[in-house]
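*Asks:* Dropping the sequence and predicted coords here.
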Amino acid sequence: MAVIYGNIQSERLMRKVPFAAILPSEFENDEKVEPFKTLYLLHGWNDAFDAWINNTRIVELATKYNIAVIMPSGENSFYVDLENGSYYGQYIGEELVRITRGMFNLSHEFESTWIAGLSMGGYGALRNGLYYNETFSKIGALSSKILQSQERDHDLTEENRMNQAIQFIIGAETYQDMERDKDIFSLAKKNSIPELFIACGTEDFIYRESLNLHNYLNELKIDHIYKESPGDHSWSFWDHYIEQVIEWMVSD
């Protein structure tokens, strides 16, 4: 197992961006092994591409389940295409997959390509997994911030930096007017969507957003895994559940 840190020259972001990769050995008994099942794993708000390595057992888990894990930098973009020309959605859903498959011994198979994340990265996993539903077969969303047009509990009209950031991300002043390709509820209505694993702690300040998504998916009669347990917005919760997500991903 190797842990690699590097930079990708991204056309979609128009600059070099850092990433980390956890890679099993490509050879066993001097013979090249089959391409690796791959998890694209996204960090949260105000964090960095190496956050999962620094705060969880992800290297140990990648070794245990013999998968590759690619961890890109998303800055504070929510992993969507932005009005300033930074196309984070296209970077995650298209460019990053293409480039890393060319760099490493990664599977090109739909069934072996997955995406997951926490908080902002949980939204990024949902948005890009649902939008690029022919690339990712499974989505893991932990303690996710859910941006969706039916939001009623959070008023964006109050002036503060977070509301301004969300307005920039969704391309509108209100959730009701947000761009539909960033609306998780709208994207969930696609005819074919990836399998879903959603989890959140009951003490998490955005717990109700995951619960609302779970209830909405039930209304649409979309099969999915939903789990909640005592816990807050913390690495101890994510470290516990990321193993469950990976175990579920490799189970087929």
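*Replies:* Here it is on my side, so go on.
*Asks:* CA only for contacts and neighbour counts going forward, please
*Replies:* Fine.
*Asks:* Tell me where this structure has helices.
*Replies:* 51-55, 58-65, 88-90, 96-103, 120-131, 161-170, 184-187, 207-219, 235-249 (DSSP state H).
*Asks:* Kindly reformat these as a markdown table containing distance to residue 74 and mean neighbour count.
*Replies:* Formatted as a markdown table, the helices of the chain follow (distance: least, CA to CA, whole Å; neighbours: other CA atoms under 10 Å):
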| stretch | distance to residue 74 | mean neighbour count |
| --- | --- | --- |
| helix 51-55 | 12 | 16 |
| helix 58-65 | 18 | 17 |
| helix 88-90 | 7 | 23 |
| helix 96-103 | 12 | 15 |
| helix 120-131 | 8 | 28 |
| helix 161-170 | 13 | 16 |
| helix 184-187 | 18 | 19 |
| helix 207-219 | 21 | 17 |
| helix 235-249 | 18 | 18 |
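*Asks:* quick one, what contacts residue 120?
*Replies:* Residue 120 is in contact with 43, 44, 45, 78, 144, 145, counting by CA atoms under 8 Å, 6 or more residues apart in numbering.
*Asks:* 10 Å instead?
*Replies:* 42-47, 74, 76-79, 126, 141-147 (CA atoms under 10 Å, 6 or more residues apart in numbering).
*Asks:* Name the nearest residue to residue 47, sequence neighbours excluded.
*Replies:* Distances taken as CA to CA, 6 or more residues apart in numbering put residue 75 closest to residue 47, at 7.1 Å, once the chain neighbours are dropped.
*Asks:* Put this next to the previous one:
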Amino acid sequence: MKLKNIFFFLIFCTSGMLKAAVIDTVQTFSKSMEKQIKAIVITPDSYSKGKQFPVVYLLHGFSDNYKAYVTKMQGIEKWADTYDIIIVCPDGGFSSWYFDSPVDHKTKYETYISNELVNWVDKNYKTIKNSNARAITGLSMGGHGALYLALRHQDVFGAAGSMSGGVDFRPFPDNWDIPKRLGKYSENPENWEKNTVVNLLNLYKPKGLALIIDCGTEDFFYAVNTNLHEKLRYLNISHDFISRPGAHDWNYWSNSIKFQLLFFNNFFKKNI
């Protein structure tokens, strides 16, 4: 009797192990930067069933890389199964801020993410190939990058989010290698003014992007996020804004991602 119980237990465990999202590390090529760039692509357990899937792009923060969400946010792959989505974690460089830099012409991460990578993913995976099936979010530098890219490419992304994003970096003129990408603020103020997210809201199209913004009250980016929230309200741009106790760390982001992906799942259900 005990052997039979063990046998069925092993079958149960094995079947459970077989039903899980798959994490792939892939090489993509950026023609604009003339180099290979790695990314992680997470496909849900249902991927083998032949249908097409919406995609969520997750952008990492300053000094991190494409592996950040998998190594520092344990269990991120389960959300691919929960919401039946593909999750893509691209490498955005140590400090690109996801710009096509006006001063460093070897840094073209706007072109890479919004064009080259999206096209590569659509070519190599079973995706739904329109903006209503694409969302983008990120944390810190990646939070800025997600909103920046989505506002500038509303034909590519239909929903966007930010977790503790550096949505207005002008108060931090010497930090996080931003001067390497835009030039010193004192010498190149125009670059800073036209590339900070809070100044891009004029690009928002009526009934356009679905937006969700999240930042902890103890975060050094809290003030700029609340300012962005107030400007969105003033412009009557619909968005979700979440604020709760928390700092600029993985404990906060591991909670934030739950709300971001739920928001995107609702967007996909409504629009696909």
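*Replies:* It's in. Small disclaimer: the values here were computed from a predicted structure and weren't measured.
*Asks:* quick revisit: among the helices of structure 1, which comes closest to residue 35 of structure 1?
*Replies:* Residue 35 of structure 1 lies closest to helix 96-103 among these, at 9.5 Å (CA to CA).
*Asks:* From residue 122 of structure 1, how far off is residue 45 of structure 1?
*Replies:* Counting by CA to CA, to the nearest Å, the separation of residue 45 of structure 1 from residue 122 of structure 1 is 10 Å.
*Asks:* Now for those two: what residues contact both?
*Replies:* 78, 145.
*Asks:* From residue 118 of structure 1, how far off is the aligned partner of residue 89 of structure 2 in structure 1?
*Replies:* Matched to structure 1 by TM-score structural alignment, residue 89 of structure 2 sits across from residue 71. Computed as CA to CA, the residue 71 of structure 1 to residue 118 of structure 1 distance reads 12 Å.
*Asks:* Find the residues that touch each one of those two.
*Replies:* Common neighbours of residue 71 of structure 1 and residue 118 (CA under 10 Å, 6+ apart) are 41, 42, 43, 52.
*Asks:* Among those residues, which one lies nearest to residue 59 of structure 1?
*Replies:* residue 52 (8.9 Å).
*Asks:* Just list the residues touching the closest one, thanks.
*Replies:* Contacts of residue 52 of structure 1 (CA under 10 Å, 6+ apart): 20, 41-44, 58-59, 71, 117-118, 235, 238-239, 242.
*Asks:* Now check structure 2 for the residue matching residue 6 of structure 1.
*Replies:* Match for residue 6 of structure 1 (TM-score structural alignment): residue 26.
*Asks:* So what's the residue count around that match?
*Replies:* Neighbour count for residue 26 of structure 2, taken as other CA atoms under 10 Å: 12.
*Asks:* Roughly how far does it sit from residue 203 of structure 2?
*Replies:* Residue 26 of structure 2 is 33 Å from residue 203 of structure 2, by CA to CA.
*Asks:* Now do stretch 91-103 of structure 2: distance to the chain's middle.
*Replies:* Remark: stretch 91-103 of structure 2 is offset 15 Å from the chain centroid, using CA atoms, centre = their mean, to the nearest Å.
*Asks:* wait, I meant stretch 139-156 of structure 1
*Replies:* Going by CA atoms, centre = their mean, where stretch 139-156 of structure 1 is centred and where its chain is centred differ by 14 Å.
*Asks:* ok, and for that stretch, which residues are buried?
*Replies:* 139, 140, 141, 142, 143, 144, 145, 146, 147, 148, 149, 156 (16 or more other CA atoms under 10 Å).
*Asks:* That one: end-to-end distance?
*Replies:* In stretch 139-156 of structure 1, first residue to last residue: 28 Å (CA to CA).
*Asks:* Adding distance to residue 195 of structure 1, write the helices of structure 1 out as CSV.
*Replies:* Shown next, in CSV, are those (distance: least, CA to CA, whole Å):
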stretch, distance to residue 195 of structure 1
helix 51-55, 22
helix 58-65, 19
helix 88-90, 19
helix 96-103, 19
helix 120-131, 9
helix 161-170, 25
helix 184-187, 13
helix 207-219, 12
helix 235-249, 9
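*Asks:* hang on, the earlier thing: hmm, residue 54 and the match of residue 89 of structure 2 touching each other?
*Replies:* No - judged on CA atoms under 10 Å, residue 71 of structure 1 makes no contact with residue 54 at a distance of 12.0 Å.
*Asks:* what is in contact with these two at once?
*Replies:* Shared contacts of residue 71 of structure 1 and residue 54, counting by CA under 10 Å, 6+ apart, come down to residue 48.
*Asks:* rewinding a little: dump the contacts of residue 52 of structure 1 to a markdown table, plus distance to residue 197 of structure 1.
*Replies:* Listed next are the contacts of residue 52 of structure 1 as a markdown table, based on distance: CA to CA, whole Å:
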| residue | distance to residue 197 of structure 1 |
| --- | --- |
| 20 | 24 |
| 41 | 14 |
| 42 | 15 |
| 43 | 17 |
| 44 | 17 |
| 58 | 18 |
| 59 | 21 |
| 71 | 19 |
| 117 | 11 |
| 118 | 12 |
| 235 | 18 |
| 238 | 13 |
| 239 | 15 |
| 242 | 10 |
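*Asks:* Among those, which one sits closest to residue 194 of structure 1?
*Replies:* Distance to residue 194 of structure 1, by CA to CA, is smallest for residue 117 among these, at 14.8 Å.
*Asks:* To which residue of structure 2 is that closest one aligned?
*Replies:* Aligning on TM-score structural alignment places residue 117 of structure 1 opposite residue 138 in structure 2.
*Asks:* so who does its match touch?
*Replies:* 57-61, 69, 89, 144-147, 160-165, 253, 257, 260.
*Asks:* ok, now residue 201 of structure 2?
*Replies:* Counting by CA under 10 Å, 6+ apart, residue 201 of structure 2 has contacts 147, 148, 151, 152, 228, 231, 232, 235, 237.
*Asks:* next one: residue 71 of structure 1
*Replies:* Contacts of residue 71 of structure 1 by CA under 10 Å, 6+ apart are 5, 18-22, 39-43, 48-53, 96, 116-117.
*Asks:* From the residues you listed, which land in strands?
*Replies:* Secondary structure from DSSP state E places 5, 18, 19, 20, 21, 22, 39, 40, 41, 42, 116, 117 of these in strands.
*Asks:* could you list every residue that touches the closest residue to the last one other than its chain neighbours?
*Replies:* Going back to what we said before, that points to residue 117 of structure 1. Once flanking residues are discounted, residue 117 of structure 1 sits nearest to residue 42: 4.3 Å by CA to CA, 6+ apart. For residue 42 of structure 1, the contact set (CA under 10 Å, 6+ apart) comprises 48-52, 70-74, 78-79, 92, 115-125, 141.
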